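> coordinates only, sequence not included:
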């Protein structure tokens, strides 16, 4: 029995690795300048195995220093945001919950801007820590607003938390704009505004060292609590009856989702709709059991953001679009479709 389970895990792990490696390879090869697959393999061999393939220094630099870390960071951000969406939708029992719509991304952006532009912490507070503080503050504000509005349970509660999220998101976006206007120079303001729309251009190897552990950590933690997340889909009362420590699990997983969102925002800016679209697509393919849903959402989120990054580089010749524009062009129609499908029957 154990051997069979171990074999299934190994098989699924190998399949996920192959698919993700293929998507990453496509993200490296496709772009403003096409890079042959052979050049990619030879560059990896030179850097990792010390082989001496004769390669153009520019091509090798593009692959190793620019596109490979960019693709890896895109995959980690997509996976982290998608799993965060799974967490929020399960715990809140709300199909429209995701870090962007609930204002967590906006709060993380405000925290990051406070640290970088306003100098909060006087250098003692890192960018990711500032973003994490902003993300948690945003979620607490949204939760308090939804509770104060008397949302209760059921469809009304789902609607109230989305409305509270919109209000919180607008508030933190306004705070971010105020901080930029008051404290940033014109050059800083241009760079920050482009970053806020989602920008992977600055992704480098030091970002990989931060994004990979966070993406893996949030995914593994969700897998560890997969049965608890299954129980939450029937409500907190049912989860309590099944022996789930509701308060502790909620605090742990929401804190984990906020941390993942904060780290990804600190690296690439605010990218919307990944946490909304990908979990629904994963449920459609693998079902609602979280032991399958979590890895599927992580894999699909990684592929989705790599693909969005590739499109952002080739959609307009000679320009790189903010990646948030691409995810919004996909996510907004899906969001509208979810709203229409959830319309109560008359």
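Sure, I can see it. Note that the coordinates shown come from a computational prediction; the quantities given were computed from them, not determined experimentally.
> hey, let's count contacts and neighbours off CA atoms from now on
Noted.
> what comes into contact with stretch 211-230?
Applying Cα atoms under 8 Å, 6 or more residues apart in numbering, the set of residues contacting stretch 211-230 from outside is 73, 76-77, 79-80, 83-84, 87, 90-91, 239, 244, 249, 253, 256-257, 260, 263-264, 288-291, 294-295, 298.
> now do 6 Å
76, 80, 290-291 (Cα atoms under 6 Å, 6 or more residues apart in numbering).
> can you tell me which of those is nearest residue 194?
Lowest distance from residue 194 to the contacts of stretch 211-230 (Cα to Cα) belongs to residue 76, with 20.5 Å.
> check contacts around the residue most central in space within the chain.
The residue lying closest to the centre of the chain (Cα atoms, centre = their mean) is residue 81, at 2.0 Å. Applying Cα under 6 Å, 6+ apart to residue 81 gives the contacts residue 275.
> separation between it and residue 130?
Between residue 81 and residue 130 the distance is 18 Å, computed by Cα to Cα, to the nearest Å.
> just residue 80 next, same as before
For residue 80 relative to residue 130 (Cα to Cα), the value is 18 Å.
> who has more neighbours out of those two?
Here residue 80 and residue 130 are compared on neighbour count by other Cα atoms under 10 Å; more neighbours surround residue 80, at 34 against 25.
> what helix or strand does that one sit in?
Element membership of residue 80 [criterion: DSSP states H and E] is helix 68-92.
> excluding covalently adjacent residues, which one is nearest to residue 313?
Nearest non-adjacent residue to residue 313, counting by Cα to Cα, 6 or more residues apart in numbering: residue 320, 4.7 Å away.
> reformat the contacts of stretch 211-230 as JSON lines; add distance to residue 271.
Output for these, formatted as JSON lines (distance: Cα to Cα, whole Å):
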{"residue": "76", "distance to residue 271": "13"}
{"residue": "80", "distance to residue 271": "12"}
{"residue": "290", "distance to residue 271": "24"}
{"residue": "291", "distance to residue 271": "26"}
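> which parts of the stretch 201-346 of the chain are helices?
Under the criterion DSSP state H, counting those that start in this stretch, helices of the stretch 201-346 of the chain are mapped to 205-224, 226-232, 236-241, 246-268, 274-286, 290-314, 323-341.
> just say which of those is most tucked in.
Comparing the helices of the stretch 201-346 of the chain by mean neighbour count (mean count of other Cα atoms under 10 Å), helix 290-314 ranks first with a mean of 24.
> that one packs against which elements?
helix 68-92, helix 274-286, helix 323-341 (3 or more Cα pairs under 6 Å, 6 or more residues apart in numbering; DSSP states H and E).
> want to compare, so here's the second one:
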């Protein structure tokens, strides 16, 4: 290769780096907005001083109440919101590629409902005698739900449409089981708390949840990058992917396991949040196209920013009251879902 040809290799990289830096900047601004905006107004100077004290021991004079709000409440809440949005968006990207259906996401395919049932069973019924945590219970419930949906879809014919219909049936089944567990075993106070949690709730998020949500999403992002080209191949069907040298069964096992794990972790922390995994991948495709090497980071960044903004809206819509974040995502996601249906009808 001659030296004169080197600039032709550098030029295509520059737009990618520019877009990546822009995306990271937007995410940082969204995190900063999530810390600053709330019922208690805080300035950028206050946030900077608290972060400097907490991270580097700068020794600035700050109000202890403001320090507690910033470091112990808003920052972990915002980081978990970002991880949750990114994780659910990645789950939607993967599921839509694997089942070749534009309507696939953890919520519609019953994974979120199964995770909710598992978490509630551990919390209320005490399954496992304390040896099983909420996240483990959610993971087992999510695995059971997806296995049931996959078997039902296969028995019905195995088409993408059958997968979504089986997911809807599975969601109804596990939602009914969750309601049954609550009605049978929970007292009034437990029932109110669990119902509010099931609608999506970030109010109780603290630093231990950050150390659970962020690594789960980071692991999912790494695995998605590892199998990005395989996901491209799945767009042509499993037979075509196999012909291209993709180990179909192994890739499906790894990616579905990753989706189930991420969904279970997010549900165990914030509850079942719908429409993020459905709408965000389509928004990312509109921005960068269908190639997964570009789609994966774009969907993760878009989902993270969207969830942070949704969390801000949940705190600000009704003064003095926090609206469940699942309500906010549904208010945005339902119209997006309708647009996807209309667009698919026009393209079919």
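That came in fine, so what should we check first? These numbers were taken from a predicted model, which means no experiment stands behind them.
> pipe the helices of the stretch 201-346 of structure 1 into JSON lines and attach distance to residue 55 of structure 1 per row.
JSON lines is the format used below for these (distance: least, Cα to Cα, whole Å):
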{"stretch": "helix 205-224", "distance to residue 55 of structure 1": "21"}
{"stretch": "helix 226-232", "distance to residue 55 of structure 1": "47"}
{"stretch": "helix 236-241", "distance to residue 55 of structure 1": "58"}
{"stretch": "helix 246-268", "distance to residue 55 of structure 1": "30"}
{"stretch": "helix 274-286", "distance to residue 55 of structure 1": "37"}
{"stretch": "helix 290-314", "distance to residue 55 of structure 1": "24"}
{"stretch": "helix 323-341", "distance to residue 55 of structure 1": "30"}
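> residue 29 of structure 1 is nearest to which of these?
Short answer: helix 290-314, nearest of the helices of the stretch 201-346 of structure 1 by Cα to Cα, at 9.4 Å.
> the closest one corresponds to what range in structure 2?
Aligning helix 290-314 of structure 1 against structure 2 (TM-score structural alignment) gives residues 292-316.
> ditto for stretch 78-85 of structure 1
Per the alignment by TM-score structural alignment, stretch 78-85 of structure 1 matches residues 85-92 in structure 2.
> mean per-residue distance, that stretch versus structure 1.
Compared with structure 1 after the fit, stretch 85-92 of structure 2 shows a mean deviation of 0.3 Å (mean Cα distance after the TM-score superposition for structure 1).
> cool, stretch 24-32 of structure 2 as well?
Relative to structure 1, stretch 24-32 of structure 2 is 1.3 Å off (mean Cα distance after the TM-score superposition for structure 1).
> how about that stretch: buried residues?
27, 30-32 (16 or more other Cα atoms under 10 Å).
> helices - which of these land there?
27, 30-32 (DSSP state H).
> can I get the residues you listed in a markdown table including distance to residue 130 of structure 2?
Below are those laid out as a markdown table (distance: Cα to Cα, whole Å):
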| residue | distance to residue 130 of structure 2 |
| --- | --- |
| 27 | 38 |
| 30 | 38 |
| 31 | 35 |
| 32 | 38 |
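> map residue 44 of structure 2 across to structure 1 for me.
Match for residue 44 of structure 2 (TM-score structural alignment): residue 37.
> now its match. Nearest residue, chain neighbours left out?
Excluding the flanking residues, the one nearest residue 37 of structure 1 by Cα to Cα, 6+ apart is residue 29, at 6.5 Å.
> closest to residue 182 of structure 2 among the buried residues of stretch 24-32 of structure 2?
Residue 182 of structure 2 lies nearest to residue 31 out of the buried residues of stretch 24-32 of structure 2, by Cα to Cα, at 35.0 Å.
> for the closest one, what is the corresponding residue in structure 1?
Per TM-score structural alignment, residue 31 of structure 2 is aligned with residue 24.
> ok, now residue 199 of structure 2?
In structure 1, residue 199 of structure 2 lands on residue 197 (TM-score structural alignment).
> so what's that match up against?
Contacts of residue 197 of structure 1 (Cα under 6 Å, 6+ apart): 270, 322, 324.
> and the helices in the stretch 1-150 of structure 2?
Going by DSSP H, counting those that start in this stretch, the stretch 1-150 of structure 2 shows helices at 6-10, 13-36, 44-56, 64-67, 75-99, 111-120, 134-156.
> who touches the shortest one?
The set of residues external to helix 64-67 of structure 2 that reach it, using Cα under 6 Å, 6+ apart, is residue 50.
> next, the buried residues of it.
Across helix 64-67 of structure 2, burial judged by 16+ other Cα under 10 Å covers 66-67.
> okay, that helix sits on what stretch of structure 1?
Residues 57-60 of structure 1 are the counterpart of helix 64-67 of structure 2, counting by TM-score structural alignment.
> relative to residue 214 of structure 2, how far out is residue 325 of structure 2?
From residue 325 of structure 2 to residue 214 of structure 2 the distance is 19 Å (Cα to Cα).
> for residue 238 of structure 2, same thing?
31 Å.
> ok, now residue 53 of structure 2?
Distance from residue 53 of structure 2 to residue 214 of structure 2, by Cα to Cα: 23 Å.
> again, but for residue 291 of structure 2
25 Å.
> residue 92 of structure 2 too?
According to Cα to Cα, residue 92 of structure 2 and residue 214 of structure 2 sit 18 Å apart.
> one more: residue 249 of structure 2?
In this view, residue 249 of structure 2 and residue 214 of structure 2 are 28 Å apart by Cα to Cα.
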